[in-house]
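Trainee: Sharing a model that was predicted from the sequence below.
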Amino acid sequence: MWRSCPRNIRVQSAMIRPWNPVLKVNPFEKWRIADFGDLSINPLSIEDTYRRITEQLSDVLRAGARSVCVGGDHSILLPILRAIHKYFGPVAFIQLDAHGDTWGGYFGSPTFARYSGEVCG
């Protein structure tokens, strides 16, 4: 289930070793790397969840950190892009997926890519 994805990524990342023999680099020496934990969501309200993710990621960006957001489902892209747009201005994204998710609606709601296009312009 997608909601357990962040937890499962953490479990698997325990196997990451400091030295990368292919790139010949220790990323933990080059950068300060931290896990900010799960962002607070509201499973009963997608609008509130979007607001929370946008605010929490905005706090991270204001602190001067760069972020890699993993886990969840396609819908988390929208509040992530909102936070990035709010902090940095115009933003673009590259979607790597088997299909475009750009149609106008799915089960009565626009897809994440449609919403994201509105944020990115």
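Mentor: Okay, I see it. Residues are numbered from 1 along each chain as shown.

Trainee: from here on, contacts and neighbour counts on C-alpha atoms
Mentor: Will do.

Trainee: The residue most central in space within the chain: what secondary structure?
Mentor: The structure's the chain has its C-alpha centroid closest to Cys69; by CA atoms, centre = their mean the separation is 3.2 Å. For Cys69, the reduced secondary structure class is coil; criterion used: DSSP: H, G, I helix; E, B strand; the rest coil.

Trainee: what's near enough to touch it?
Mentor: Residues in contact with Cys69, defined by CA atoms under 8 Å, 6 or more residues apart in numbering, are absent; none qualify.

Trainee: switch the cut-off to 10 Å
Mentor: By CA atoms under 10 Å, 6 or more residues apart in numbering, the residues touching Cys69 are Pro6, Phe36, Asp38, Leu57, Ile76, Leu77, Ile80.

Trainee: any chance you could map the helices in the protein?
Mentor: Taking DSSP state H, the helices of the chain run over residues 5-13, 27-30, 46-62, 77-88, 112-120.

Trainee: The second one packs against which elements?
Mentor: On a contact count with 3 or more CA pairs under 10 Å, 6 or more residues apart in numbering; DSSP states H and E, helix 27-30 meets no helix or strand.

Trainee: can you check the fourth one too?
Mentor: Under the contact criterion of 3+ CA pairs under 10 Å, 6+ apart, helix 77-88 touches helix 46-62, helix 112-120.

Trainee: Identify whichever of the helices of the chain lies nearest to Ala98.
Mentor: Ranking the helices of the chain by their distance to Ala98 (criterion: CA to CA) puts helix 112-120 first, at 13.3 Å.

Trainee: In addition, the following structure is provided for comparison:
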Amino acid sequence: MVESHSVPGPDIPTSAAPQVQADFSVIPRFASPPTFAGLPRADEVTDYEIGIVGIPFDSGVTYRPGARFGPGHIRAGSRLLRPYNPDLNTRPFERVQVADLGDVGVTPFSIDTAMAQWQAQFEAMAERSRRLLVLGGDHTVTLPVLRTLARRHGPISVVHFDAHLDTWDTY
């Protein structure tokens, strides 16, 4: 599951010279930093417009666990992203500074405790970042994220990618 509370647009101010992806002509992709698309970690930049955070949690699933591995696998797959997109004729990571904030640490033994833990961590991250891209995890991760964002920004929009359609009325 991938969520975002807003889509970057031309109204986002750009930093003077964003640090971009690792140079894959020098460092092979398999040896690049284990961050989203080889982008810098938050502690490697002074400021960032978009923060990427993982919530590796799946204690709320009713059948097959494994969603907790989502953030790591999304990051691994993102290493294949190229710095230039020829179809769009753009270098997306040069428009704004993007930083990987890592994963939030939560207990897998209590959903209520975990939700309180990651909401507290997420609120601290939301203080610093203008935009956050959240990599989950099961459906449980959504509620504390939405609560934090709504409290800070008022009404929000959600783009929810999922592998199945269990939101149908007849499911």
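Mentor: Arrived safely, thanks for sending. Note that the structure is predicted; figures quoted are calculated from it, not measured.

Trainee: Please indicate which of the helices of structure 1 has the most neighbours on average?
Mentor: Ranked by mean neighbour count, the helices of structure 1 are led by helix 77-88 with a mean of 19 (mean count of other CA atoms under 10 Å).

Trainee: tell me, that helix lands on which residues of structure 2?
Mentor: Mapping helix 77-88 of structure 1 onto structure 2 (TM-score structural alignment) gives residues 142-153.

Trainee: Now that stretch on structure 1. Mean distance?
Mentor: By mean CA distance after the TM-score superposition for structure 1, the fitted stretch 142-153 of structure 2 averages 0.8 Å away from its aligned residues in structure 1.

Trainee: what comes into contact with that stretch?
Mentor: Contacts for stretch 142-153 of structure 2 (CA under 10 Å, 6+ apart): 1-5, 55, 114-120, 122-124, 126-127, 131-132, 134, 136, 154-158, 160.

Trainee: and if we set it to 6 Å?
Mentor: Contacts made with stretch 142-153 of structure 2 from outside it, assessed by CA atoms under 6 Å, 6 or more residues apart in numbering, are listed as Gln119.

Trainee: which residue lines up with Phe109 of structure 2 in structure 1?
Mentor: Counting by TM-score structural alignment, Phe109 of structure 2 corresponds to Leu44 in structure 1.

Trainee: How many neighbouring residues does that match have?
Mentor: Leu44 of structure 1 is surrounded by 8 other residues when neighbours are defined as other CA atoms under 10 Å.

Trainee: so how far is Ser75 of structure 1 from it?
Mentor: With distances taken as CA to CA, to the nearest Å, Leu44 of structure 1 is found 14 Å from Ser75 of structure 1.

Trainee: For Leu132 of structure 2, what is the corresponding residue in structure 1?
Mentor: The alignment partner of Leu132 of structure 2 in structure 1, by TM-score structural alignment, is Ser67.

Trainee: err, Gln97 of structure 2, not the other one
Mentor: Counting by TM-score structural alignment, which is the criterion used here, Gln97 of structure 2 corresponds to Arg32 in structure 1.

Trainee: Enumerate every residue touching that match.
Mentor: With contacts defined as CA under 6 Å, 6+ apart, Arg32 of structure 1 has no neighbours.

Trainee: Pull up the gap between it and Pro43 of structure 1, please.
Mentor: Counting by CA to CA, the gap from Arg32 of structure 1 to Pro43 of structure 1 is 32 Å.

Trainee: What of Tyr87 of structure 1?
Mentor: 26 Å.

Trainee: swap in Ser4 of structure 1?
Mentor: Taken as CA to CA, the span from Ser4 of structure 1 to Pro43 of structure 1 is 13 Å.

Trainee: To Asp101 of structure 1, which of the helices of structure 1 lies closest?
Mentor: Nearest to Asp101 of structure 1 among the helices of structure 1 is helix 112-120 (5.8 Å), distances taken as CA to CA.
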